[in-house]
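Student: I'll drop the sequence and a predicted model, then ask my questions.
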Amino acid sequence: MSRGAGRRLVGMNNTTTTTALLADKVAFITGAGRGIGAAAARLFAREGARVLLASRTETELKAVTEEIRAAGGTADHVRCDLADPESVRAAVDRAVELYGRLDVAFNNGATVQHPGPMDELSEADFDRVLAVNLKGPWLAMNAEIAAIRATAGTGAIVNNSSVGSLMANPWLPAYGAAKRAVNSLTASAAATYGPEGIRVNAVAPGGTMTKMIDDWEAATPGILERLVAQTPLGRGADPHEIAEAAAWLLSDRASYVTGVVLRVDGGSRA
């Protein structure tokens, strides 16, 4: 059992033992080398899961994997390009090879477009954003569902969407469109695979302090200040706050939740 597999809560008059959120689960995470994905990998491992980290950058994956192992968790990594169908399928298969099954998956990996109006975006960039941010999750879900069916039998998937998918997105129109399509795929998958005991949900983060938003700020100075001004909590999210929402949705504590796009946005769409 991993270090995070059990916890003891001590009150003034009693003692209660609780099970970690993802105890004994096998978890697959895309975009796990940094940002929300890396935060999720660390959290899922602390919560008892055996994790397989996937992304394109092996040096980042290795660093996060070693950090998890040093903390007593179980982790490995595999290079994965979400725009390459064979790479995606091989990455999911690797989780089964390593750990014997797949229980849960967090489809977090994404790419961002250069900020600006849609008529200034090149066709090549549009195709790239859709290949990674829409086709990538579609490929991953197909492989994950097959792996869950063949091994654990039941399980859960969370897709990382965006609060920008829930409204007009003049700064990131292709990104917002791809993420809105992911919401639709999420709902369709939830309806299709729910009878088999496979739940599918999404999280929709607001402005989160990752390299992606740093790059957006560099290209559009002042955008972070504008986003924070629209957020009742008055700040951007830390990546671990998004990971916490994903972990809950993947856990058995969310056993009657499926087809949901959960806003984790500090109230910006309240």
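Tutor: Cool, the structure landed.

Student: make it CA atoms for all contacts and neighbour counts henceforth
Tutor: Will do.

Student: Show me the helices in the stretch 101-250 of the chain, by range?
Tutor: In the stretch 101-250 of the chain, the helices defined using DSSP state H, counting those that start in this stretch lie at 123-130, 136-150, 173-193, 211-219, 223-229, 239-250.

Student: D103 and V92, how far apart?
Tutor: 11 Å (Cα to Cα, to the nearest Å).

Student: What of A187?
Tutor: Per Cα to Cα, A187 is found 22 Å from V92.

Student: These two: who's more crowded?
Tutor: It is V92, of A187 and V92, that has more neighbours when counted by other Cα atoms under 10 Å, with 28 against 19.

Student: dropping in the other structure now:
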Amino acid sequence: MPARFTDRTVLVTGAGTGLGRAVALAFAAEGAKVVVSGRSAATLDETALLIEALGGTAAVVTADVSRAEDTRRLVRETVETFGGLDVAVNNAGVFRGGASAADFPLEDWHTLLDTNVTGVLHSLQAEIAHMRAHGGGAIVNVSSNLGPHVRIPGVFGYQVSKAAVSAMTRAAALDHIAEGVRINAVSPGASESAMSLRPGETEAERAVRMKDESPLGRISTASEVAAAVLYLASEDAGSVVGADLVIDGGVSA
């Protein structure tokens, strides 16, 4: 496969672990200069070292997307480090579950909205401000199949927050495509991430559970989710605008 992102600058939030790390590594493998961001410098440093071990180029910028000033600084430091911003992947998110709508703790509600919804808005605003002034770019928001595409009991707040990400993606895509900023989303289901493990569940137990819960019979791999992100960010998806690509093995089909 040709390197689709050679000399492109890519920013990935929530890149210290899980899907964010896999996405950052995938972009680096296709020639991108990658800025990895999140709240923990230690895990971000690990991601950067993995990229550099593969011969890629990475920089670390710590930021909390729930703070607008952090996202503005993140984009500014990305541009200062690598000279621009071509692609952004808004992956940072948190999970809070285990309660119905009537019993959902307000503290958890505010945490979910601050990071999963307002955090995506902060990121979009900072990224679009740069991109529309410099010839455009591509943005991929990471949502979830839970909320926009399928609902289950006991995951009220998380599902609401991710439904908002899907709606925000579509609305922002229409607002900014004429300015050359192309915005889409991916909605993974259970995947190669700690977030898909139930409390106390092992990976082996999850694999057994998914044989019954997924038509595909397994979780999605991190590389499968990353491949979808890279497609949406690439010129191959040049006419894909406001899409929400579900990657869940048929759970929401």
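Tutor: Looks like it arrived, so ask away. Computed from a predicted model, the values in this text were never measured in an experiment.

Student: And the helices of the stretch 101-250 of the first structure: which comes nearest P115 of the first structure?
Tutor: Distance to P115 of the first structure, taken as Cα to Cα, is lowest for helix 211-219 among these, at 6.8 Å.

Student: for that closest one, packing partners?
Tutor: Helix 211-219 of the first structure sits against helix 223-229, with contacts defined as 3 or more Cα pairs under 8 Å, 6 or more residues apart in numbering; DSSP states H and E.

Student: Which of the residues in the helix it packs on are classified as buried?
Tutor: By 16 or more other Cα atoms under 10 Å, the buried positions in helix 223-229 of the first structure come out as I223, L224, V228.

Student: Also stretch 160-176 of the second structure?
Tutor: Neighbour-count burial for stretch 160-176 of the second structure flags 160-170, 172-173, 176 (criterion: 16+ other Cα under 10 Å).

Student: picking up where we left off before, any chance of the buried residues of helix 223-229 of the first structure in JSON lines, plus distance to G153 of the first structure?
Tutor: Output for the buried residues of helix 223-229 of the first structure, formatted as JSON lines (distance: Cα to Cα, whole Å):
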{"residue": "I223", "distance to G153 of the first structure": "44"}
{"residue": "L224", "distance to G153 of the first structure": "43"}
{"residue": "V228", "distance to G153 of the first structure": "42"}
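
Student: Nearest to S268 of the first structure, out of those residues: which one, please.
Tutor: When these are ranked by distance to S268 of the first structure (Cα to Cα), V228 comes first, at 8.6 Å.

Student: What distance do you get for that closest one to T192 of the first structure?
Tutor: According to Cα to Cα, V228 of the first structure stands 37 Å off from T192 of the first structure.

Student: the strands in the stretch 1-150 of the first structure, which residues?
Tutor: Along the stretch 1-150 of the first structure, counting by DSSP state E, counting those that start in this stretch, strands occupy 6-10, 15-19, 26-30, 50-55, 74-79, 104-107.

Student: Now distance to A38 of the first structure and mean neighbour count too, for those, in TSV please.
Tutor: Formatted as TSV, these follow (distance: least, Cα to Cα, whole Å; neighbours: other Cα atoms under 10 Å):
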stretch	distance to A38 of the first structure	mean neighbour count
strand 6-10	22	12
strand 15-19	23	11
strand 26-30	9	29
strand 50-55	8	28
strand 74-79	11	22
strand 104-107	11	30
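
Student: quick one on the thing from earlier: closest to A32 of the first structure out of the helices of the stretch 101-250 of the first structure?
Tutor: Set against A32 of the first structure and scored by Cα to Cα, these come closest in helix 239-250, at 11.1 Å.

Student: That closest one vs the second structure, average offset?
Tutor: With mean Cα distance after the TM-score superposition for the first structure, helix 239-250 of the first structure departs from the second structure by a mean of 0.8 Å once superposed.

Student: just checking, what packs against that helix?
Tutor: Using 3+ Cα pairs under 8 Å, 6+ apart, the elements in contact with helix 239-250 of the first structure are helix 35-46, strand 104-107, strand 155-160, strand 198-205.

Student: so the first one corresponds to what in the second structure?
Tutor: With the alignment judged by TM-score structural alignment, the segment of the second structure matched to helix 35-46 of the first structure spans residues 18-29.

Student: buried stuff in the matching stretch?
Tutor: Residues L19, G20, R21, A22, V23, A24, L25, A26, F27, A28, A29 are the ones in stretch 18-29 of the second structure that count as buried (16+ other Cα under 10 Å).

Student: what would those look like in CSV with distance to P153 of the second structure?
Tutor: Converted to CSV, the buried residues of stretch 18-29 of the second structure look like this (distance: Cα to Cα, whole Å):
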residue, distance to P153 of the second structure
L19, 25
G20, 27
R21, 29
A22, 29
V23, 30
A24, 33
L25, 34
A26, 34
F27, 36
A28, 38
A29, 39
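
Student: and which of these is nearest to A138 of the second structure?
Tutor: Closest approach to A138 of the second structure among the buried residues of stretch 18-29 of the second structure (Cα to Cα): F27, at 13.2 Å.

Student: Contacts only, for the closest one.
Tutor: With contact set as Cα atoms under 8 Å, 6 or more residues apart in numbering, F27 of the second structure has these partners: F5, V10, K33, V34, L230.

Student: The residue sitting nearest the centre point of the first structure and G222 of the first structure: what is the separation?
Tutor: Central residue of the first structure (Cα atoms, centre = their mean): N108, 3.2 Å from the mean position. Relative to G222 of the first structure, N108 of the first structure is positioned 26 Å away (Cα to Cα).

Student: ok, now T210 of the first structure?
Tutor: Note on T210 of the first structure: its distance to G222 of the first structure, by Cα to Cα, is 16 Å.

Student: How about F126 of the first structure?
Tutor: From F126 of the first structure over to G222 of the first structure (counting by Cα to Cα), the distance is 24 Å.

Student: wait, isn't K62 of the first structure in contact with H77?
Tutor: Yes. With contact defined as Cα atoms under 8 Å, K62 of the first structure and H77 form a contacting pair (6.8 Å).

Student: Which neighbours do the two have in common?
Tutor: Common neighbours of K62 of the first structure and H77 (Cα under 8 Å, 6+ apart) do not exist.

Student: Tell me the counterpart of A133 of the second structure in the first structure.
Tutor: Under the alignment defined by TM-score structural alignment, A133 of the second structure corresponds to A150 in the first structure.
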